[in-house]
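Asks: Here is a sequence with its predicted model. Questions after.
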Amino acid sequence: MSTSRNNHNNAGVQGLPYFTPEHATSPGTPGPKNTALVPTLFKPLTIRGATLRNRILVAPMCQFSTSAFGPETGALTDYHIVTLGHYALKGAALVFVEATGVQPNGRISPNCPGLWSDAQIPALRRVSDFIRSQGALSGIQLAHAGRKGSTAAPWTTSSKPGSKVSARAVAEIGGWPDNVVGPMGGEEWTWDGKPSTDPEGGYWAPRALTEAEIQELVQDWMKAAERAVKAGVDVIEIHAAHGYLLHQFLSPISNKRTDRYGGSFENRTRLLIEIIEAIRTVVPASMPLFLRISATEWHEDTDLGRKHGSWDIESSIRLAKLLPALGVDLLDVSSAGNNPLAKIPMHNTYQVALADRIRTSLRAENLHLLIGAVGLITEAEQARDILEKGGAARIGNGGEGELDKEASAAVKMTEQRDGKEPMADVVLVARQFMREPEWVLKVAHKLGVDIAWPSQFLRVRFPKL
């Protein structure tokens, strides 16, 4: 994007089949005054051949808004242009498309997106092109749901406080109850531990993947990455968190295989490493590659964890030290999701502290891997309240005091502290963007940073400080 124009021509962004104005200054970038005082949160960051205009990223968020049937199955729609495009318009540096299945049965629900077919490239291209036209980078999270697949859109089951958070998607609504897969197979391996016949359960029993199918998975992740490049995506993220398939392979709680993909740390990480290596062979050297993990399952103090062991922060640090040599540029640090019996400590920095610990361990060995922290104050409160009956219904937008806390937390994550390294290099924000698409603009104002607004919104921008 150009930084300035001295004439009165309302120029359009080039290369699009429609007109959208080119912003005089890319939204979300700080102005030229007092640049030395701009917090790191609003400074650009270059990763390989891509440059973030600030350090605030839109994390992938499931929307359950693609068709479950017909030729448009899994393809993004205009809904995604409206929602994701708005985050880009309002200053976010990188906007991720939600978890996108590399295979049809890799979707979380029948209404989740996919990238297993060339037919899905044009719709992704439309979304990516618009995001980029607003000066942001376009990202996609490639995923496979594993044993958490073939569930229904949440609002079809959780309209009442205290109701189930998941329901099994049957074939009649586009589900695949007979083709839910995982490292292990059988009724004892459902995600919630309840048999498929239990009306209180929300998940299907998986069948165990064969080694041949595991190799097909590696190829399908690679092909999906190739399609993402053709669709103009700037950044690819591999989803290995939250109890989805790659996390299922990483964890000794969900992986009791006795072949080369189970047992030892090396075997449980083998599939993930093969996928990373395969993707790196087909994407440009200039393209950043991110990885999202659950840094801990929070099973260190549960009977399940004590019996089987679990994926914990030490496991994540061990994995993180392998990533720079594999070509991963940023580790997106989240937590939990692999079992409903986890004991999650609900405080304001419960995930940020994990990111900090990983980053510190890497720096101590002179290993360079960027770290992304997800889970601001509002995220911690959301996680806490959902565990209480009816809690989700009580979550509001918060007031100005909450925004002060969020802005302060975001700065603390990315700034040096008393001569020490920052806790993270970027922050990834999810739910708060759904509440406030203009979150970047509001945080900048709270911090006293004069950043560029979208050209079309200059008439209503906050007063300059």
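Replies: Alright, I've got the coordinates. Since this is a predicted model, take the numbers as computed values, not measurements.
Asks: okay, CA-based contacts and neighbour counts for the rest of this
Replies: Will do.
Asks: Count the neighbours of the closest residue in space to residue 370 that isn't next to it in sequence for me.
Replies: Using CA to CA, 6 or more residues apart in numbering and skipping the chain neighbours, the partner closest in space to residue 370 is residue 330 (4.4 Å). Residue 330 has 23 neighbouring residues, counting by other CA atoms under 10 Å.
Asks: Pull the residues that contact stretch 238-245.
Replies: 99, 141-148, 182-183, 246-247, 272, 276, 289-294, 334-339 (CA atoms under 8 Å, 6 or more residues apart in numbering).
Asks: for comparison:
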Amino acid sequence: MPHLFEPLTLRGLTLPNRIAVSPMCEYSAEDGFANDWHLVHLGSRAVGGAGLVLFEATAVSPEGRISPQDLGLWRDEQIEPLARIVRFIDDQGSVAGIQLAHAGRKASTWAPGAGDGAVPPDQGGWDVVAPSPLPFAGHYPHPHELDRDGIAAVIDDFAAAARRALRAGFRVVEVHAAHGYLLHQFLSPLSNQRGDEYGGSFENRTRLVREVVAAVREVWPEQLPLLVRLSATDWVDGGWSAQDTVKLSQTLKALGADLIDVSSGGMVPDARIPVGPGYQTPFAARVRQESGVAVGAVGLITAPAQADHIIRTGQADLVLLARELLRDPYWPLHAAEALRQSTPWPRQYLRAAPHGSRAR
């Protein structure tokens, strides 16, 4: 079986190892533009040796932002600030990927530490949309139900953002259909109470995700991989389930998705989630086994032996780390030493590397 520091090939792209930076919102952009914070934050994880550096949830439209401080890729002027970061990541031997997202009913909310719930219109808030006019919580915005023209616009926005991502130099794109954001809202019966072809049955509720993935795949080069993040379960009876995730993953594979990034939760504020080390990894393992598509595992993966075990036992093809990489941007370099694996170091840091290490 492969191990944590073996390459992973998806289509025509080979990642240097099985460690990915999970998308983490930094709430540090202005009008959607990346800046020096994003360069240092993301660039340092590439210096630290992550094989894949996924940029945070990047809004495909202004109304698709979670907060006013989200990254965006809804206009051409936003390309070059992202491209600057991509070039640095490439120079470190890592691969840059971007997660494209629309927040739906969880949009127009305060960034952490700035407030709670909806941003008032006089302070920069905006109208939000959803599959049905159901707010996420009482203090969140009340959404408007998307009509067919609005749904078509969402699909077009994802495709247009993917085109811009390609121009920025990204070699991986991920469609965000998890954590209670717009595409997940269409998937879950808890948030989707429509009576048309986008609501009701499994086939109808998954329609928008399938159409978005197909539209992105159409504009994304054949040789480059497309990822989809799914919440494996809502952790609530009557919500989206692990079996639903397996079934949808099979369909997405047929549509050209190359890896399912398996997370969970985010649909309702009161879900009881049994959080613990690797608590979502069994979902990834099930999707991999039953759907036949490559998967990424995420969720309280912190120790090198734990991450290596996930790969060696075939539970996932990729591990995505979030908070552990905030605590230690150089976790991959330290993990290689702990696991007695060889991995290249930045030339500038070789003096601190284990004896015999090679430069990138």
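Replies: That came through fine. Just so it is clear, the model here is predicted, and its values are computed rather than measured.
Asks: quick one on the thing from earlier: how much space between the residue mapped onto the residue nearest to residue 370 of the first structure from the second structure and residue 60 of the second structure?
Replies: When the second structure is aligned by TM-score structural alignment, residue 330 of the first structure is paired with residue 259. The gap separating residue 259 of the second structure from residue 60 of the second structure is 21 Å, by CA to CA, to the nearest Å.
Asks: What of residue 188 of the second structure?
Replies: 21 Å.
Asks: same check, this time on residue 252 of the second structure
Replies: From residue 252 of the second structure to residue 60 of the second structure the distance is 20 Å (CA to CA).
Asks: Neighbour count: the two, which is higher?
Replies: residue 60 (28 against 22).
Asks: Name the nearest residue to that one, sequence neighbours excluded.
Replies: residue 74 (5.1 Å).
Asks: For stretch 314-326 of the second structure, measure first residue to last.
Replies: 26 Å.
Asks: I'd say residue 90 of the first structure and residue 437 touch.
Replies: Yes - between residue 90 of the first structure and residue 437 there is a contact at 6.8 Å, judged by CA atoms under 8 Å.
Asks: So between these two, which is more surrounded?
Replies: More crowded of residue 90 of the first structure and residue 437, by other CA under 10 Å: residue 90, with 25 against 22.
Asks: which position in the second structure aligns with that one?
Replies: Using TM-score structural alignment, residue 90 of the first structure pairs with residue 48 in the second structure.
Asks: give me every residue that touches the spatially closest residue to its match that is not a sequence neighbour.
Replies: Of all residues not flanking residue 48 of the second structure in the chain, residue 330 sits nearest, at 3.9 Å (CA to CA, 6+ apart). Contact analysis of residue 330 of the second structure by CA under 8 Å, 6+ apart lists 44, 45, 47, 48, 49.
Asks: rewinding a little: roughly how far apart are the residue nearest to residue 370 of the first structure and residue 440 of the first structure?
Replies: Distance from residue 330 of the first structure to residue 440 of the first structure, by CA to CA: 21 Å.
Asks: cool, residue 61 of the first structure as well?
Replies: 17 Å.
Asks: Would you mind telling me which of these two has the busier surroundings?
Replies: residue 440 (25 against 17).
Asks: Check the alignment and tell me where the more buried one lands in the second structure.
Replies: Residue 440 of the first structure maps onto residue 332 in the second structure, by TM-score structural alignment.
Asks: where does that match fall, helix, sheet strand or coil?
Replies: Here residue 332 of the second structure is helix, with the state taken from DSSP: H, G, I helix; E, B strand; the rest coil.
Asks: Hmm, residue 48 and it touching each other?
Replies: Yes - using CA under 8 Å, residue 332 of the second structure is in contact with residue 48, at 6.1 Å.
Asks: one step back: could you count how many residues lie near the residue nearest to the match of residue 440 of the first structure when sequence neighbours are not counted?
Replies: Excluding the flanking residues, the one nearest residue 332 of the second structure by CA to CA, 6+ apart is residue 49, at 5.3 Å. Using other CA under 10 Å, residue 49 of the second structure is surrounded by 29 other residues.
Asks: now do residue 335 of the first structure
Replies: Residue 335 of the first structure: 23 neighbours (other CA under 10 Å).
Asks: How about it: what's its closest non-neighbour residue?
Replies: Using CA to CA, 6+ apart, the closest residue to residue 335 of the first structure is residue 294 (3.6 Å).
Asks: In contact with that neighbour, which residues?
Replies: By CA under 8 Å, 6+ apart, the neighbours of residue 294 of the first structure are 240, 241, 242, 247, 333, 334, 335, 336, 337.
Asks: Return the distance of the second one relative to residue 296 of the first structure.
Replies: Between residue 241 of the first structure and residue 296 of the first structure the distance, using CA to CA, works out to 9 Å.
Asks: Find residues that contact each of the two.
Replies: In contact with both residue 241 of the first structure and residue 296: 335, 336, using CA under 8 Å, 6+ apart.
Asks: Correct me if wrong: the residue nearest to residue 60 of the second structure contacts residue 59.
Replies: Yes - Residue 74 of the second structure lies in contact with residue 59 (CA under 8 Å); the separation is 7.1 Å.
Asks: ok, these two, which is more surrounded?
Replies: Legend: neighbour count by other CA under 10 Å for residue 74 of the second structure and residue 59, higher for residue 59 (25 against 21).
Asks: Looking at the second structure, name the residue matched to residue 425 of the first structure.
Replies: Under TM-score structural alignment, residue 425 of the first structure pairs with residue 317 in the second structure.
Asks: shouldn't its match be in contact with residue 293?
Replies: No - counting by CA under 8 Å, residue 317 of the second structure stays clear of residue 293, with 9.6 Å between them.
Asks: Neighbour count: the two, which is higher?
Replies: residue 317 (26 against 20).
Asks: what about that one, distance to residue 121 of the second structure?
Replies: Counting by CA to CA - residue 317 of the second structure and residue 121 of the second structure are separated by 44 Å.
Asks: And residue 63 of the second structure, by the same measure?
Replies: From residue 63 of the second structure to residue 121 of the second structure the distance is 12 Å (CA to CA).
Asks: Between those two, tell me which one has more neighbours.
Replies: residue 63 (20 against 10).
Asks: my read is the more buried one is in a strand, agree?
Replies: No - applying three-state DSSP, one finds residue 63 of the second structure to be helix, outside a strand.
Asks: Tell me which residue of the first structure lines up with it.
Replies: Aligned partner of residue 63 of the second structure by TM-score structural alignment: residue 105.
Asks: Among the contacts of residue 294 of the first structure, which lie within helices?
Replies: residue 247 (DSSP state H).
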